[in-house]
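> Sharing a model prediction with you, sequence too.
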Amino acid sequence: MFSILDRRAVLKGAGLLVAGGTLRPAMGAPVFGGHLKVAGAVGSASETLDPARQSMATDYIRGHLFYDGLVSLDDRLTPRPALAEALESDDFQTWHIQLRRHIRFHDGTALTAEDVVFSLLRHQAPTTGSQQYALARTMQSVRAVSSLLVEVVLEAPNSDFPAILGISNFAILKDGTRNFRTANGTGPFRCQEFTPGIRTVALKNPDFWGAPPYLDSVELIAIPDEMARHNALMSGDVDLIATANPRLVQMLQKNGFGIVESPVGTYTDLSIRLDQRYGRSADFVEGIKCLLNREQIRQSVFLGFSRIGNDQPIPPESPYFNTQLSQRRHDPEKARFLLKRSGFLNETIPLVCSPAALASVDIAVVLQYAASRIGQKMAVQRVPADGYWTQYWMKTPLGFGNINPRPAPSLTFEVGFASKSPWNESRWCNPQFDTLLREAKSTRDDARKRQLYWDMQALVSSGSGVCIPNFTNSLDAYAPHVCGLRPSQAGQLMGYDFARSVWLSGSRGQKI
């Protein structure tokens, strides 16, 4: 019998759990009460309270405020029981999910297996518009065995199924939920106000099933303008901001503000569509990869707050990172030779970027400069953040993506690089890779799984059209009275779940 708890024990015993960073000393004992104002970096009128459709950072924060999943992911992306007290499987294909007792939605109704069945199956309906449609389709059947027991049968074995359930899009809703003007979840806060793109107000849930949050209320706004967001923190208009500018870190620290730096698996990638004109030339793709000056991007764009990437998506802190894969380096002469051989050296290459994809505008400028030095012209087209993900992402010959960390390598590969994945940014298709992925998801031998992941990283780095120059370090900035923040490999603001852990020192942040 394999359970979620067994997997943690195996990983810990093998020395595979790595720290998320150095923790900041606590400022006294935690205290209850107060109102926290938070500014995110991205806001849009398309924001939603439907977990299945959530796709941006502020959405994910709301998801963690109002909802729970069957599984949660800790600071090291390790699955932990949440609404499910146990997940068990004999073969990695049929999973039994035992729910906790006495859990209630915000409207007072009790959580049952039927709610879980509804929540999981709605991802399979194209009309839902789920961000996890492709993953949900791997669930061959979902049924209630009893009032608190759910059986899920997958189309193929997957040892990382618990990690999949930890993705915030798979939050559990009340059976039959159709209206998302407000949120009716089981989470630590209740929704008092939600105005898409403008403001969200969350009030503490007095009937929360887990450890009660310290805060009385949380107010979330979006300030896309970078300087305006930092000024709001320094003036006291907000207490906490996401995506701090690396150039402002020293200034913030000198003025008494704190910084949380997390080495996450997030990356901004340049994606070359292999099914379009430029990408059909392997020489062109390799030439662009050789043209990327990764160290310059690390120093001039991220000011050292990143790790060098190698055009594959597994970050260096992962226990499955391929340490023997040869690092691709900036090689202008080789790049010029390849681009000339591709026949595109004398053309002007369009390059679409946007503030929506973190640092993509700066990376585009670095790449454009490197190209100019070998006689390759690039036309950088900067487009607005609003609408970028629907109108430009994965639609242009060369464009940028911004990919968040995922809780397991198999999931990272499945979503971004499997031949049939709708999120395969470069439209790369490699049957050998797909075969290795299937084996990795079904094997019980961790040494074999590591070798499979190493082979897959090599295939992606050499063959796909995705260029990953760096893995970013998440930077969050906070006022001195904000306590309890810590680094997390799950992403910014403690994997968007800060509100369950943060408290305010003294009498700061009066309740609204």
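Ah, there it is.
> contacts and neighbour counts: CA atoms only from here.
OK.
> so what's Leu149 up against?
Contact analysis of Leu149 by Cα atoms under 8 Å, 6 or more residues apart in numbering lists His96, Ile97, Gln98, Leu99, Ala113.
> what's the neighbour count on the closest residue to it other than its chain neighbours?
In space, and not counting its chain neighbours, Leu149 is closest to Gln98: 4.7 Å by Cα to Cα, 6 or more residues apart in numbering. Using other Cα atoms under 10 Å, Gln98 has 21 other residues around it.
> this is the comparison structure:
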Amino acid sequence: MGTSSELTGPNADLPTILAQSHFLILPQGQTSFATANGTGPFRLVEFQPGIRTIVRRNPNFWKPGKPYLEAIELIGIPDEMSRVNALLSGDVQIINAVNPRSAKRIRGEPGYDLLETRSGLYTNLIMRQDHQPTASPDFTAAIKYLLDRPLINRALFRNYGTIANDHPIPLFHPYYRDDLPQTSLDLDRAKWHVQRGGLFGMRLPMYAAPAAEGSVEIASVLQEYAARVGLKLAVNRMTSDGYWSTHWMKHPLSFGNTNPRPTADMIFSLFYKSDATWNETGWRNPRFDGLLLEARAEPDTARRKQLYGEMQGLVRDHCGNAIPVFMSVLDGYDRRVKGLYPVPLGGFMGYTFAEHVWWDA
């Protein structure tokens, strides 16, 4: 290696972090990164951002026999319906970010199928803890009791999702706490919190956009249930363009959308630590911050699970964050593409499909 560095503190996740696709190795002494060619399975031939990328097989790839394909062309198709049409017309062989509403159409076509990857991807309602009334524990509790999670999963995501419990660790994660009671729709409890908090008749806008997948629909469902207990929530639908810079975290109520992360430490550090740049709710909990550092340094798996379990409880009970569902990632593909399997870091096998797939014409 050309350079070396030291960790600022112990981190039991270091091997996992270094195994991510972002940490692929470059040849020693390389100083130009214009072509991004390193030790991966393919070499870059052409790169037009947002339009197309063409790569060709690396004959010196260090894994014997891989990759199986000679070349791959990635094409930018922002519109989901256009991606599905391109797949079913044979113009492309695999697509990502399929909407659950398109699942039946793809699976109904001979020769095509869908790969479902259960993941930690979620859209969340952010209740800022530095604004009123969203900083009120009664407000956050009422909102969490107003979420009809099975309805959201069924109607919005066609059951291509997993019920969430207002913290970011999904049930298939090794550190998931399975003894934490599931928060569910309870209008009576929600109404009790609204009345106790002096919130009856409160009017408040929710900022949503298609950029936060499903947020507009989730907001509409929540608006309907909130009206039954005396909360008047208005859905402000914004355009996706500029949403993250203009509206995300900028209002008492807005929606976020968080991609899966490979470790519990990473998701907690990025979005829940008191001084994190992306601490969406502005939540500050010294006990949580202390547990985070302790868990990061703890090599014993059982003890780490215990620490992360307490953190899940703290987030669920005290953070101004409502997470109704973890969304599955859906890829559509031509059945002649072989070697695909789900990797919970995201679509396209956690974006590493190129190394593993082959074409069975």
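Looks like it came in fine. This one's a predicted model, so the numbers in the text were calculated from it and none came from an experiment.
> Would you convert the contacts of Leu149 of the first structure into JSON lines that also reports secondary structure and distance to Pro384 of the first structure?
Below are the contacts of Leu149 of the first structure laid out as JSON lines (DSSP: H, G, I helix; E, B strand; the rest coil; distance: Cα to Cα, whole Å):
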{"residue": "His96", "secondary structure": "strand", "distance to Pro384 of the first structure": "45"}
{"residue": "Ile97", "secondary structure": "strand", "distance to Pro384 of the first structure": "43"}
{"residue": "Gln98", "secondary structure": "strand", "distance to Pro384 of the first structure": "45"}
{"residue": "Leu99", "secondary structure": "strand", "distance to Pro384 of the first structure": "44"}
{"residue": "Ala113", "secondary structure": "helix", "distance to Pro384 of the first structure": "43"}
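> which one of those is nearest Arg298 of the first structure?
Arg298 of the first structure has its nearest neighbour among the contacts of Leu149 of the first structure in Ile97, at 43.4 Å by Cα to Cα.
> In this structure the residue nearest to Leu149 of the first structure contacts Val150, no?
Yes. Contact criterion Cα atoms under 8 Å: Gln98 of the first structure and Val150 qualify, at 6.6 Å.
> now the helices: where do they sit in the stretch 51-200 of the second structure?
Under the criterion DSSP state H, counting those that start in this stretch, the stretch 51-200 of the second structure contains helices at 80-88, 103-107, 137-145, 149-151, 157, 187-196.
> Just say which of those helices is most tucked in.
Greatest average neighbour count among these goes to helix 137-145 (a mean of 23), per mean count of other Cα atoms under 10 Å.
> Kindly confirm my reading that Ser119 of the first structure forms part of a helix.
Yes. Ser119 of the first structure forms part of a helix when assessed by DSSP: H, G, I helix; E, B strand; the rest coil.
> count of neighbours near it?
Residues near Ser119 of the first structure, counting by other Cα under 10 Å: 23.
> For the stretch 251-361 of the second structure, which segments count as helices?
Using DSSP H, counting those that start in this stretch, helices in the stretch 251-361 of the second structure cover 264-271, 286-297, 301-318, 347-351, 353-356.
> So which residues of the stretch 201-350 of the second structure form strands?
203-208, 232-237, 253-258, 321-322, 325-334, 337-338 (DSSP state E, counting those that start in this stretch).
> Look up how far Ala84 of the first structure lies from the residue nearest to Leu149 of the first structure.
Distance, Gln98 of the first structure to Ala84 of the first structure, by Cα to Cα, to the nearest Å: 6 Å.
> cool, and Phe180 of the first structure?
Counting by Cα to Cα, the gap from Phe180 of the first structure to Ala84 of the first structure is 24 Å.
> which of the two has more neighbours?
Ala84 (20 against 12).
> Residue in the second structure paired with the more buried one?
Under the alignment (TM-score structural alignment), Ala84 of the first structure pairs with nothing in the second structure.
> Excluding chain neighbours, what is closest to Ala84 of the first structure?
Nearest residue to Ala84 of the first structure in three dimensions, chain neighbours excluded: Leu99, at 4.3 Å (Cα to Cα, 6+ apart).
> Out of the helices of the stretch 51-200 of the second structure, the one nearest Leu307 of the second structure is which?
Per Cα to Cα, nearest to Leu307 of the second structure of these: helix 137-145, 23.7 Å.
> Tell me how far the closest one lies from the chain's centre.
Here the centre of helix 137-145 of the second structure is set off from its chain's centre by 23 Å, with Cα atoms, centre = their mean, to the nearest Å.
> By how much does that helix deviate from the first structure on average?
Helix 137-145 of the second structure: mean distance to aligned residues in the first structure after superposition is 1.4 Å, counting by mean Cα distance after the TM-score superposition for the first structure.
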